[in-house]
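*Asks:* here are the coordinates; sequence isn't available:
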């Protein structure tokens, strides 16, 4: 294949643009924020589960104390009713029964009040744990929000540069013949690099000094002949620096 020397040399600028586009794509996928955000997603999930568990404990305890308070109110109401009846009763048997029931109710209320106190203490302990977990969740979500903001800013910067490089790349590619451009794109897709400078006998595509036999063949090639690197298979671009 033959191609104008100027177009072959433009391949170096095209390769530089493609290399930078690859670097920008890699940077966008490997931002330091992304790793920590992935960790935070797991951490927040774990803490969220703990938070739901503690809230469930609190709800159960609050339901329990509500039931105990209701039972205390029932016992108290019954005691007041029995005391009223006791004041008006004239039957010895009824009085004895009422006094026995009031004593039992007093014992029942005392037991319920002890249970109520224990549940209130448990609620206080649960609220303490809930405050700790809630604070932990708040710290994690605040860090997550900050990292997302930082990530978005970094991506915006990278995308802005990418658009500029892509525009420049398109302009360079537009000035290169279709056949040469197709060969460049094909070699780059296959081997990772489409074109490289030959400098002082060293291919910058493979960073290896070419054998004398290969250099001899290249010396015999016309300036507009398209030459491939025998090692990396990219297009070798020859300039005054090539040492031929």
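*Replies:* Thanks, I have it. Just so you know, these numbers come straight off a predicted model, no measurement behind them.

*Asks:* hey, let's count contacts and neighbours off CA atoms from now on
*Replies:* Noted.

*Asks:* wait, doesn't residue 127 sit right on residue 57?
*Replies:* No. Counting by Cα atoms under 8 Å, residue 57 is not a contact partner of residue 127; they are 9.7 Å apart.

*Asks:* Which parts of the protein are strands?
*Replies:* 195-199, 202-203, 208-209, 227-228, 235-238 (DSSP state E).

*Asks:* Pipe those strands into a markdown table and attach distance to residue 106 and mean neighbour count per row.
*Replies:* Below are these laid out as a markdown table (distance: least, Cα to Cα, whole Å; neighbours: other Cα atoms under 10 Å):
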| stretch | distance to residue 106 | mean neighbour count |
| --- | --- | --- |
| strand 195-199 | 96 | 25 |
| strand 202-203 | 99 | 21 |
| strand 208-209 | 98 | 14 |
| strand 227-228 | 102 | 19 |
| strand 235-238 | 100 | 26 |
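
*Asks:* structure B:
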């Protein structure tokens, strides 16, 4: 049967305690609430980015539409001014002047229709610009929030890493000169059992799996030589007696 000094077996619990605390801290670091916040903020920023691209393109199209509508209105107005000047001059036959009057009426209707188109385009442009401005404002606010949450996350990570360094030192001290075979078995079992490779025996129960040993197994463990490495019959972890 494998053996290890009693002091080493008991000191193994200090190693286990350090390893468990380090494992818990690493889990805490990997599941910081800021990480979920940043993931959510990144998704919202991505949506806003798409929105801004779409609205920017829409604003560009509407600006061109407004410019065209303004040019069309201006072209008709220029034609009206020329015809009105000719009509006011009285030059030409009565038939020509009557035709000019008819054309002015047509141009007035055409200009009115074009001004309606221009107004509609301007209203749509105003709405699109407002939507773009809102998306930009939301983006800036979210980017500020991202910076704040990132700073909080970094501070939390630094604090955890500092604690991990201290625990690493504790573990090194506890494991120094520990029986090599005992430590190797512990590391193997710890990997197999969710980070817990050794546990104390308290009141006939393994503190690793929290199962109460049957009377026969318990008697065999308690009667085994003090330096014998014993293991829980339920979970297989190293059991440390008298800890």
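*Replies:* Yep, that arrived. Model, not experiment: these values are computed from the prediction.

*Asks:* now what about the TM-score between them?
*Replies:* Superposed pair, TM-score by TM-score structural alignment, normalised by the length of structure 2: 0.86. Supporting alignment: 240 aligned residues with a Cα RMSD of 2.4 Å.

*Asks:* still on that earlier bit, which among the strands of structure 1 is found nearest to residue 172 of structure 1?
*Replies:* Among those, the nearest to residue 172 of structure 1 by Cα to Cα is strand 195-199 (13.7 Å).

*Asks:* Residues in contact with that closest one: which ones?
*Replies:* 11-12, 15, 184, 188, 203-205, 234-239, 241-243 (Cα atoms under 8 Å, 6 or more residues apart in numbering).

*Asks:* Please apply the same query to stretch 102-109 of structure 1.
*Replies:* 72, 75-76, 79, 82-83.

*Asks:* circling back: possible to save the strands of structure 1 as JSON lines with distance to residue 47 of structure 1?
*Replies:* As requested, the strands of structure 1 are arranged in JSON lines below (distance: least, Cα to Cα, whole Å):
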{"stretch": "strand 195-199", "distance to residue 47 of structure 1": "52"}
{"stretch": "strand 202-203", "distance to residue 47 of structure 1": "55"}
{"stretch": "strand 208-209", "distance to residue 47 of structure 1": "54"}
{"stretch": "strand 227-228", "distance to residue 47 of structure 1": "58"}
{"stretch": "strand 235-238", "distance to residue 47 of structure 1": "55"}
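
*Asks:* Return the set of buried residues in stretch 26-37 of structure 2.
*Replies:* 26, 29, 34, 37 (16 or more other Cα atoms under 10 Å).

*Asks:* just stretch 129-145 of structure 2 next, same as before
*Replies:* Buried, per 16+ other Cα under 10 Å, within stretch 129-145 of structure 2: 129, 131-132, 135-136, 139, 142.

*Asks:* now that stretch: how far from the chain's centre is it?
*Replies:* Relative to its chain's centre, stretch 129-145 of structure 2 lies at 18 Å (Cα atoms, centre = their mean, to the nearest Å).

*Asks:* mean offset of it relative to structure 1 (after superposition)
*Replies:* Compared with structure 1 after fitting, stretch 129-145 of structure 2 deviates on average by 3.4 Å (mean Cα distance after the TM-score superposition for structure 1).

*Asks:* Residues touching that stretch, excluding its own?
*Replies:* In this structure, residues lying in contact with stretch 129-145 of structure 2 by Cα under 8 Å, 6+ apart are 41, 45, 48-49, 51-52, 55-56, 59.
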